[in-house]
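[1] got a sequence here, can you build the structure:
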Amino acid sequence: MKKFNRAASLVLMLVLAIVVSACGNNNNENQASSAPAGSAPASSAASSEAPADKPVKITFMNTKGADVQKLIEAAAGEFKKANPNITVEVISTGDGQSPVEMASTLYASGTAPALIMLDAGDIAKFKDKAADLSGEKWVADMAQPNQIDGKTLAFPFAVEGYGFIYNKAVLDKAVGGTFDPATVNSTSALEELFMKVEASGVAPLSIGSMDWSLGNHFLAIAYATQPDGDVNKYLDSLKAGSEKVADNAAFNGLMDTFEVMKKYNKAKNDPLAVTYEQSAAVVAKGEAAITFNGNWMFPELQKSNATGEFGFLPVPVSNNAGDKANSAIAIGATKQIIVDQTQNSEDQQAAAKKFLEWIVYDQAGQDFLVNKASIIPAFKNIQLEPKDSLAKAIKAYNNAGKSIPFAGNYVPGDHWKILGASMQKYLVNKTDRAGLAADIQDYWKNVK
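    This is a model prediction of the structure:
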């Protein structure tokens, strides 16, 4: 879920403009080889058997950031060795641009990629453009059904999770033994832990200021921890105006925890200065014990501590130790990939499907997904065990039934940008809880 840093944004936009132009030419050339000019868009019935007698070029829109971008590019190279006639070009979103915005822009320009990675909550927006993948081999091997209107329209690229990431060595020292995350099951227990860490001479917490993290991940915990666990039901009530955010117990409990976080934040004098990279580095180096983020942070943690062991701690939403949410982390199939059926030829669609099948069943594809990208696969047939400690922690929580919905999957594409900005204001005390609740209320009132 990580975004690019802002320093690279301008360069990326320039590169993207060039790539988009190139993609448009490639798409048009490939389509011209299989359909006459002015013909209707290619049928969604394209087979996953890509043609072996002519070259096909497809574009993959990645939205998982720089670390995974490089790995997908390398995977595309491995795929080409086994499929010499297929070239996969990888492009990516930049900071400040959501996957929906980029995909919509490319569709408007007639240069839609064959493979489009979107946040799970945005798949429905593109269901009329997505090829029906229900007949693909890997559908039978998915760990969980993934359907819209009775059809499988997207490939679940990654199972991910998030919560408080902690440095095990730091917390072991702070508690004078082996730290047990099960002991932190309330907001009060979390503050007690922070006090122990502070007494050991280390900053308890580093809060990353990223809007996507605060908006789509942290705030969404309030949506996921409603008493009945039905995220869509709660969001529908917000849209209808029948639910008042300011009076909601889960929201207020989560904000009580956020107040404790603000109190013990390492950078509380300048909270918005803390970047994704900085929040990872201080925890990896042991300068802070905890940060809030997801398992996609592991490669960044390794840059500062290649041998460190890290774990997940749930974010409490109450002072009731018996609340399930206080012992669970958010887990879900987040990034998902559609195959475009409207602006890519049948040959391109077939090549795209072949690439997805390669990820699930080819040894090199599985190695890319699990060993290199540290992604928890959504497919039962992949037996490779995750090697990094964060992925192992997610698997353990999931296997124990200690999970809450990854509510960021349920929200519109602009949620992270709009309400992430509101959370940033709350972080620096430019608005109070009533103001934040009003922003959330207004946002959902205007969601169509």
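[2] make it CA atoms for all contacts and neighbour counts henceforth
    Fine.
[3] could you name the helices and strands sitting against the helix or strand hosting Lys425?
    Per DSSP states H and E: Lys425 is located in helix 415-427. Judged by 3 or more C-alpha pairs under 8 Å, 6 or more residues apart in numbering; DSSP states H and E, the packing partners of helix 415-427 are helix 211-213, helix 433-445.
[4] mind checking how far it is from the chain centre?
    17 Å (C-alpha atoms, centre = their mean, to the nearest Å).
[5] got it, and stretch 113-120?
    Stretch 113-120 sits 13 Å away from the centroid of its parent chain (C-alpha atoms, centre = their mean).
[6] again with stretch 329-349
    With C-alpha atoms, centre = their mean, you get 15 Å for stretch 329-349.
[7] end to end, how far does that stretch reach?
    By C-alpha to C-alpha, to the nearest Å, the extent of stretch 329-349 from end to end equals 36 Å.
[8] list the buried residues in that stretch.
    Residues of stretch 329-349 classed as buried: 329-349 (neighbour count, 16 or more other C-alpha atoms under 10 Å).
[9] can you check stretch 105-124 too?
    For stretch 105-124, using 16+ other C-alpha under 10 Å, the buried residues are 106-107, 110-123.
[10] what sits up against it?
    With C-alpha atoms under 8 Å, 6 or more residues apart in numbering as the test, stretch 105-124 has contacts from 20-21, 23-24, 27, 58-63, 99-100, 103, 148, 153-154, 333-341, 343-344, 348-349, 352, 408-413.
[11] just those residues: which are in helices?
    Judged by DSSP state H, the contacts of stretch 105-124 include 20-21, 23-24, 27, 99-100, 103, 348-349, 352 as members of helices.
[12] which residues in the stretch 301-448 of the chain form strands?
    Ranges of strands in the stretch 301-448 of the chain, per DSSP state E, counting those that start in this stretch, are 310-313, 329-333, 335-339, 403-405.
[13] what of the stretch 1-150 of the chain?
    Assigned by DSSP E, counting those that start in this stretch, the strands in the stretch 1-150 of the chain fall at 56-62, 86-92, 115-119.
[14] likewise the stretch 151-300 of the chain?
    Using DSSP E, counting those that start in this stretch, strands in the stretch 151-300 of the chain cover 155-156, 159-167, 203-206, 288-294.
[15] reformat those as a markdown table; add mean neighbour count and distance to Asn252.
    As requested, the strands of the stretch 151-300 of the chain are exported to a markdown table (neighbours: other C-alpha atoms under 10 Å; distance: least, C-alpha to C-alpha, whole Å):
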| stretch | mean neighbour count | distance to Asn252 |
| --- | --- | --- |
| strand 155-156 | 26 | 33 |
| strand 159-167 | 24 | 18 |
| strand 203-206 | 27 | 21 |
| strand 288-294 | 27 | 18 |
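[16] another for comparison:
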Amino acid sequence: MKTQRTWMKLSVLSLIMVVLLSACGGGQTGTESNDGASSDSDVKITLLNSKAEINSQLEQAAKDFHADHPEITLEIVPVGNGQSPFEKASALYASGNPTTMMMLDTGDVEKFKDRVLDLTNETWMKDAVENSTGTTTFDGKNYAFPFSIEGYGFIYNQNVLDQAVGGTFDPQTIQTTAQLDDLFQKIAASGKSPLIISPMDWSLGAHYLGLAYGGQSPDQAQVQQFIANLKAGQVDLASNAVFNGLMDTFDLMKTYNIDKASPLSGTYERGPEVLGKGEVGLWFQGNWAWPQIHSFDTADGKYGFLPVPVSNNPEDFGNTQISAAVSKRILIDKEKSTPAQQDAAKKFLDWIVYQDKGQDFLVNQASVIPAFKNITLEPNDPLGKSISEYIKAGKIEESVSTLPADHWSKLGASMQKYLADVIDRGELAKEIQSYWTNVK
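    From the prediction side, this is the model:
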């Protein structure tokens, strides 16, 4: 009797387990995921966003994408204040819960290449602008989607420059250091300050000094070789023509700086204010600064970019090129995401490049300069338009976006010392060379 009761209990338990397993299995077939997908037709994906200024636009894009693809739900995960994209992505992997997609800086892609999908055969690769995937390609495989292009140089206030030249200023007239000097003199004679130098270490170290590397050649292989030679102690910067030309221009900037009396006292916020209000003619900065400039512009002014000249020969590389590169990349995880999630992530990237709503999000809502030739929408802001015009004209010096993580802080500090006349050019060159020969 005891044996029979035991057998009956086991039979009932077995039946219950079969029912439970069937119910669970029915909800997970094909699309079970660490992100909580719940049916054959529904999949949830996540995107780590490291461009905080467009978080709300991305969240709206996720809704618009879901409207076009009801079977896919996209959640945006912002990188926290003060945390780098690399740190956040690394922490998520360490916890075993990485996002399906990650928006990272170019220099971080190689560190994750073994954990993300090879995107070499994606449709959008044929429409990517020239050189936009070279720095994320390893052993012939591209691992990242080029999300946004950013550029920098001298931002100019057209109204101030028109007044200085006594007519309509033509940016094509500034193609040498001597012509820039002449423009500075004319602005000063008009009663305005020629320019402002923002003394932040990231601006001086990553952006301005970065021109000394990117300006070595239009051939990226030669640029990378130059950096390799720096590391090997085989470069004498003190005799390098591009470095010296760049610093000749910086010396001009120091002379005409509105903050010359106290060159390290300025803040980032002061730059867009004095440029937008028409107190200075130029500001060395990037197209990301437009919202701040616009907030101070009361005259509905026009703005654009001038390259940073490095010689008095207009034909020399860099004199008519603007520094620009893809600044943000999107990677797709392959360690934890399911095939269904990976396919959904690919659909989102295709949606950005090829669908009207996706293109509108990128260009009109997020004010991003796209890295794809097929997207013909023009940026809304004048700085984005100016960078786009240089890109279309083939007048681009590719920004070096794979510098070591501490480059901007350490050599930015060296540039600050040079700006404040604490060290001379020879000492600056030695500090730069010492940094590179000690890079691990």
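[17] how alike are these chains, TM-score-wise?
    Overlay of the two chains. TM-score (TM-score structural alignment, normalised by the length of structure 2): 0.83; 402 aligned residues with a C-alpha RMSD of 2.7 Å.
[18] from Gly176 of structure 1, how far out is the residue mapped onto Gln179 of structure 2 from structure 1?
    Residue pairing (TM-score structural alignment): Gln179 of structure 2 is matched to Ala189 of structure 1. Per C-alpha to C-alpha, Ala189 of structure 1 is found 16 Å from Gly176 of structure 1.
[19] those two: which has the busier surroundings?
    Ala189 (15 against 11; other C-alpha atoms under 10 Å).
[20] tell me the contacts of the more buried one?
    Per C-alpha under 8 Å, 6+ apart, neighbours of Ala189 of structure 1: Thr183.
[21] any idea how far Gln144 of structure 1 is from the residue in structure 1 that Pro85 of structure 2 lines up against?
    Using TM-score structural alignment, the equivalent of Pro85 of structure 2 in structure 1 is Pro99. Counting by C-alpha to C-alpha, the gap from Pro99 of structure 1 to Gln144 of structure 1 is 24 Å.
[22] who's more crowded, those two?
    Taking neighbours as other C-alpha under 10 Å, Pro99 of structure 1 and Gln144 compare with Pro99 leading, 23 against 13.
[23] test my guess that that one contacts Thr93.
    Yes - here Pro99 of structure 1 reaches Thr93: they are 6.7 Å apart, a contact under C-alpha atoms under 8 Å.
[24] thinking again about what came up before, what about the helix holding Lys425 of structure 1, how far off from structure 2?
    Compared with structure 2 after fitting, helix 415-427 of structure 1 deviates on average by 2.4 Å (mean C-alpha distance after the TM-score superposition for structure 1).
[25] what span of structure 2 is that helix aligned with?
    Going by TM-score structural alignment, helix 415-427 of structure 1 sits over residues 407-419 in structure 2.
[26] who touches the matching stretch?
    199-206, 209, 254, 263-264, 423-425, 428, 431-432, 435.
[27] hmm, which of the residues you listed are the buried ones?
    Members of those classed as buried by 16+ other C-alpha under 10 Å are 199-206, 209, 254, 263-264, 425, 428, 431-432, 435.
[28] from Leu384 of structure 1, how far out is the residue opposite Glu269 of structure 2 in structure 1 once aligned?
    Using TM-score structural alignment, the partner of Glu269 of structure 2 in structure 1 is Glu277. According to C-alpha to C-alpha, Glu277 of structure 1 stands 28 Å off from Leu384 of structure 1.
[29] ok, Glu191 of structure 1 next?
    37 Å.
[30] one more: Thr183 of structure 1?
    Thr183 of structure 1 is 31 Å from Leu384 of structure 1, by C-alpha to C-alpha.
[31] if I pick Glu427 of structure 2, what's in contact with it?
    Going by C-alpha under 8 Å, 6+ apart, the list of residues near Glu427 of structure 2 is empty.
[32] whoops, Gln222 of structure 2 was the one
    Under the criterion of C-alpha under 8 Å, 6+ apart, the neighbours of Gln222 of structure 2 are Gln216.
[33] likewise for Phe60 of structure 1?
    88-91, 113-117.
[34] again, 6 Å this time
    Residues in contact with Phe60 of structure 1, defined by C-alpha atoms under 6 Å, 6 or more residues apart in numbering, are 89-90, 113, 115.
[35] could I get these as CSV with distance to Pro36 of structure 1?
    As requested, the contacts of Phe60 of structure 1 are exported to CSV (distance: C-alpha to C-alpha, whole Å):
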residue, distance to Pro36 of structure 1
Glu89, 25
Val90, 27
Pro113, 20
Leu115, 23
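[36] nearest to Lys196 of structure 1, of those?
    Val90 (46.2 Å; C-alpha to C-alpha).
[37] hang on, Gly163 of structure 1 packs against Gly311?
    No - with contact defined as C-alpha atoms under 6 Å, Gly163 of structure 1 does not count as touching Gly311 (9.5 Å).
[38] can you pull out the helices in the stretch 251-400 of structure 1?
    For the stretch 251-400 of structure 1, the helices defined by DSSP state H, counting those that start in this stretch cover 276-284, 298-304, 346-361, 363-366, 389-399.
[39] could you dump those into CSV with distance to Gln424 of structure 1 added?
    Shown next, in CSV, are these (distance: least, C-alpha to C-alpha, whole Å):
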stretch, distance to Gln424 of structure 1
helix 276-284, 14
helix 298-304, 22
helix 346-361, 37
helix 363-366, 38
helix 389-399, 26
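[40] out of those helices, nearest to Ala35 of structure 1?
    For the helices of the stretch 251-400 of structure 1, distance to Ala35 of structure 1 was read as C-alpha to C-alpha. The smallest value, 9.1 Å, belongs to helix 346-361.
[41] brilliant, that's me finished.
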